[in-house]
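[1] pasting a predicted model and its sequence here:
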Amino acid sequence: MPEEKAAMSNVIHANFLAQPRVCGAQDTFAALLRSFADHRQPRDDVYWLKENAELLGMLASTGGAIPAEALSPYAAFYDRAPAYLEFFPQYYRFILSICLDLEDLGMGGGHGAALCAQAARNRSPLAELSDLQRGEAQRLLSRRLDLDGDAALRQRLLEFAGARGGFAVPNRKAAYELTHIVFYLSDYGRRDPGLPPEAFANLDDLGLLALLDRDHDLLAEVCLALRHAGAVPDPFWEQEVDSAHGAMRCLPLHEPSGQDDYHPWLVTGWLLRQKGAPAFARSFAGGPLTVRAPQEPPGILRQISRCLYDQGNARGGDWHVMKRTLSPELTREGQDLLQRAEGSSPRFAEFFARFARIPRAA
């Protein structure tokens, strides 16, 4: 077994065709779908497309029956989808995603194949500059069309995912690109994405960054990516995600409130459902809603980074030496988080050398 993959110690052989057995009351999701379809965003807003594509994608990928009446708020959108795609071709990925997931969740109709064929005729994926977006488009079209895979595109995505060096340093764009590469290549856990061992190490680096920063949104995505790739994340990582989701609340919204905590709520709950656990149980739903997370103690990533920067040439990459200088700078709670992060990965010392920007780090 390759050394880096073995070091993860939690890689399993997965049945990528098996979907999780999901717990949870379906009436909760019927009410949530009404809220998102009819009340959170105007239907002519791109954020309506984004949020509803994500919510339906979560439900479709985690399994579980959704009653037909729960999907009824989307009937008008589904019926008009061909006209939307014709007039708004720039949003083809959102439109396809919503319609294909509605069909997979049980909504009758045959628009999906025709919409995919229309997007293929329009050569919509070729208008994408990003390989990541081309990968998403390839996944969407392949759900209804018999396409030849783009081997060169797949190779470029895998090369990005396996490139060692940059994922132990905070870079949100690269971080979310890596998790989404795994999502698309694995079809959200339905098949083996074929990741190289280095990609698992990169996901481990991202998970440690997210843990130290208390970034539960990114941590949940990393855990999902690991599970979709056939690995089991460290239990402490998933405990942190579980606790974060349980603390969030959906509250009735009486007036516009700007950005809320919708996305962390969605992906933390997604991970719970992926494991077959209940999620979204405390949601207020059925009308306008906002998602709020409680105020939490700040993470320690920025503080550690500042300490390392201030050390200048004295900065070293030996974790066991540097720990003695960093720990006293943290609160007791911060020290506990650092200790638990160290214990969550057998690769922590290697991660730290990269995070400290030591050129000789492997």
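    Alright, I've got the coordinates.
[2] going by C-alpha atoms from here, please, whenever you check contacts or count neighbours.
    Fine.
[3] who does the helix or strand harbouring residue 180 touch, helix- and strand-wise?
    For residue 180, the element it lies in under DSSP states H and E is helix 172-185. On a contact count with 3 or more CA pairs under 8 Å, 6 or more residues apart in numbering; DSSP states H and E, helix 172-185 meets helix 131-142, helix 151-162, helix 197-212, helix 216-228.
[4] nearest to residue 306, out of those helices?
    Residue 306 lies closest, by CA to CA, to one member of those: helix 197-212, at 13.6 Å.
[5] sorry, back to before: and the helices and strands packed on helix 172-185 as a markdown table, adding mean neighbour count and distance to residue 115?
    Below are those laid out as a markdown table (neighbours: other CA atoms under 10 Å; distance: least, CA to CA, whole Å):
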| stretch | mean neighbour count | distance to residue 115 |
| --- | --- | --- |
| helix 131-142 | 20 | 9 |
| helix 151-162 | 16 | 23 |
| helix 197-212 | 25 | 34 |
| helix 216-228 | 26 | 27 |
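[6] got a markdown table for those, with distance to residue 319 too?
    Formatted as a markdown table, the helices and strands packed on helix 172-185 follow (distance: least, CA to CA, whole Å):
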| stretch | distance to residue 319 |
| --- | --- |
| helix 131-142 | 34 |
| helix 151-162 | 24 |
| helix 197-212 | 14 |
| helix 216-228 | 22 |
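[7] and of those, who's closest to residue 79?
    The nearest among these, by CA to CA, is helix 131-142 at 19.0 Å.
[8] got the angle for the closest one vs helix 172-185?
    Per axes from the mean of the first three to the mean of the last three CA atoms, to 10 degrees, the angle that helix 131-142 makes with helix 172-185 is 20 degrees.
[9] helices or strands next to helix 131-142 in the packing?
    On a contact count with 3+ CA pairs under 8 Å, 6+ apart, helix 131-142 meets helix 92-105, helix 111-121, helix 151-162, helix 172-185.
[10] hmm, residue 340 and residue 208 touching each other?
    No: here residue 208 does not reach residue 340: they are 10.3 Å apart, not a contact under CA atoms under 8 Å.
[11] tell me where the chain has strands.
    Secondary structure of the chain by DSSP state E: the strands cover 249-252, 289-292.
[12] please identify the most buried of the ones you listed.
    strand 289-292 (a mean of 21; mean count of other CA atoms under 10 Å).
[13] now for residue 240: which residues touch it?
    residue 216 (CA atoms under 8 Å, 6 or more residues apart in numbering).
[14] separation between it and residue 221?
    Note on residue 240: its distance to residue 221, by CA to CA, to the nearest Å, is 13 Å.
[15] please apply the same query to residue 83.
    33 Å.
[16] and here's the other structure:
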Amino acid sequence: MSGLPRPLRLAINGYGRIGRCFLRALYERGLADDLQVVVINEPANAESIAYLTRFDSTHGRFPAPVALEGETLIIDGRPIALTHATTPEGVDWRSLKIDLLVECSGQYSNRAGLARFLAAGCPRLLLSHPANSAADVDATVVYGLNHGRLTGDERLISNASCTTNAVVPVLDLLHRELGLEQVLLTTLHSVMNDQPLADGYHHDDLRRTRSAMQSMIPVSTGLARGVERLLPALAGRVLAKAIRVPTLNVSAIDLTVTLARDTTPAAVNDLLRQAAQGPWQGVLATSGDPHASIDFNHDPHSAIVDTSQTRAGGPRLINLFIWFDNEWGFSNRLLDTAVALAGAK
């Protein structure tokens, strides 16, 4: 970051779970001097924005002083302007002279919608969610896999999803070393904001009308499509399911694969440990301890493979269990991608 001619000026659009975690990660990692958030656009009122920045039920108090002066959020002495627009055109992005907009509202997933931000003066967008299709963005990035291919010419970049970031490092390694014939993924995902606390009429998917905290709820998922977008060699080989579980944070993936070559659980675990200490360091980790999900709250890795749970149903049938903090791990990869964009051409 020291090679930048000036600090990069960032804006955050949508200040929910990921938007707030992104800002928190920036301060926890000491990057606030190089990546300066100068505006947050969020429809909520300024008092609520400041309060939910200071206090977080999942990740604790903000790691720097937070104050509010009118429509300006002051964090560690640095001002962040607050706007409350509900459309891309509602903010004069051009006058703010930003270098990158981190789009965390999740409301814009196709090129037509995203282009509205460009037309309103944003030079470049980084999405905290997958685009509808590969053609809707200039690049889809899973940090550690393909961030090095960024040229600096991209204007619309997706950071994929938390589950894609969690499973792609493992699948990429297994496919390179042992060959993947078939992949079955079952995500056990913590509750999200599109679920109600009590049964309510708010969603076309009738299962999502049920109380989030009283049931395990099967939901649709685009994970298979997301994996194949990043690892096209696996096209047609990936099947994915997802179940929402009544926990506040930290999710898991139960991964079963059939391989092209014989192996053992011990050999697979060794591969994963070596990758976690080598090319995937900081992104992938392993653990053999008897952990529960809460033990990975605020873990910055994209994925932590529980090596104590690796099983074999034969020499080519392997089952793995992957933990991931679906908020914090993903927000750290979003930040890593922003840093990579800053260093690109």
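    Thanks, I have the structure now. Computed from a predicted model, the values in this text were never measured in an experiment.
[17] now what about the TM-score between them?
    The pair, once superposed, lands on a TM-score of 0.27 when counted by TM-score structural alignment, normalised by the length of structure 2; 167 aligned residues with a CA RMSD of 7.3 Å.
[18] next, the contact list for the nearest residue to residue 352 of structure 1 once chain neighbours are set aside, please.
    Residue nearest to residue 352 of structure 1 in three dimensions, not counting chain neighbours: residue 319, with 6.3 Å by CA to CA, 6 or more residues apart in numbering. Contact analysis of residue 319 of structure 1 by CA under 8 Å, 6+ apart lists 349, 352, 353.
[19] by neighbours, which of those wins?
    When neighbours are counted by other CA atoms under 10 Å, residue 352 leads those with 25 neighbours.
[20] list the buried residues for the helix holding residue 180 of structure 1?
    For helix 172-185 of structure 1, burial by neighbour count (16 or more other CA atoms under 10 Å) applies to 174, 175, 177, 178, 179, 180, 181, 182, 183, 184, 185.
[21] swap in stretch 319-338 of structure 1?
    Per 16+ other CA under 10 Å, stretch 319-338 of structure 1 contains these buried residues: 319, 322, 326, 327, 334, 335, 337, 338.
[22] what about residue 118 of structure 1, distance to residue 76 of structure 1?
    For residue 118 of structure 1, the distance to residue 76 of structure 1 - CA to CA - is 20 Å.
[23] neighbour count: the two, which is higher?
    With neighbours defined as other CA under 10 Å, residue 118 of structure 1 and residue 76 compare such that residue 118 has more, 18 against 9.
[24] count the residues that sit near residue 342 of structure 1.
    Neighbours of residue 342 of structure 1 (other CA under 10 Å): 18.
[25] so who does it touch?
    348, 349.
[26] if I look at it, how far off is residue 35 of structure 1?
    41 Å.
[27] same thing with residue 173 of structure 1?
    In terms of CA to CA, residue 173 of structure 1 sits 30 Å off from residue 35 of structure 1.
[28] again with residue 158 of structure 1
    38 Å.
[29] cool, and residue 92 of structure 1?
    Here residue 92 of structure 1 is placed at a distance of 23 Å from residue 35 of structure 1 (CA to CA).
[30] same question for residue 326 of structure 1.
    46 Å.
[31] for residue 77 of structure 1, same thing?
    Taking CA to CA, one finds residue 77 of structure 1 at 15 Å from residue 35 of structure 1.
[32] of these two, which one has the most company?
    Between residue 77 of structure 1 and residue 35, residue 35 has the larger neighbour count (other CA under 10 Å), namely 20 against 17.
[33] wait, the more buried one sits on residue 252?
    No: taking contacts as CA under 8 Å, residue 35 of structure 1 lies outside contact range of residue 252: 10.1 Å.
[34] what strand or helix carries residue 24 of structure 2?
    Element membership for residue 24 of structure 2, per DSSP H and E: helix 17-28.
[35] quick one: buried residues of the next helix-or-strand element following that helix?
    Counting by DSSP H and E, the element after helix 17-28 of structure 2 in chain order, helix or strand, is strand 35-41. Within strand 35-41 of structure 2, the residues scored as buried using 16+ other CA under 10 Å are 35, 36, 37, 38, 39, 40, 41.
[36] tell me where structure 2 has helices.
    17-28, 46-54, 93-96, 111-119, 162-178, 223-230, 265-277, 328-343 (DSSP state H).
[37] tell me how far residue 140 of structure 2 lies from residue 103 of structure 2.
    As judged by CA to CA, residue 140 of structure 2 and residue 103 of structure 2 stand 14 Å apart.
[38] cool, and residue 305 of structure 2?
    Distance, residue 305 of structure 2 to residue 103 of structure 2, using CA to CA: 29 Å.
[39] and of the helices and strands packed on helix 172-185 of structure 1, who's closest to residue 267 of structure 1?
    It is, among those and with distance given as CA to CA, helix 216-228, at 6.0 Å.
[40] what packs against the closest one?
    helix 172-185, helix 197-212, helix 235-247, helix 262-274.
[41] nearest approach to residue 7 of structure 1 belongs to which of those helices?
    helix 197-212 (8.7 Å).
[42] so how many other residues sit close to residue 119 of structure 2?
    Residues lying near residue 119 of structure 2 (other CA under 10 Å) number 13.
[43] returning to what we had before: now do the shared contacts for residue 208 and residue 340 of structure 1.
    By CA under 8 Å, 6+ apart, no residue touches both residue 208 of structure 1 and residue 340.
[44] list the contacts for the closest residue to residue 321 of structure 2 other than its chain neighbours?
    Nearest residue to residue 321 of structure 2 in three dimensions, chain neighbours excluded: residue 254, at 4.9 Å (CA to CA, 6+ apart). Residues near residue 254 of structure 2 by CA under 8 Å, 6+ apart: 185, 186, 187, 188, 319, 320, 321, 322.
[45] picking up where we left off before, from the buried residues of helix 172-185 of structure 1, which is closest to residue 201 of structure 1?
    residue 178 (11.7 Å).
[46] the closest one is in contact with residue 161, isn't it?
    Yes: if you go by CA under 8 Å, residue 178 of structure 1 and residue 161 touch, sitting 5.8 Å apart.
[47] I appreciate the help and will end here.
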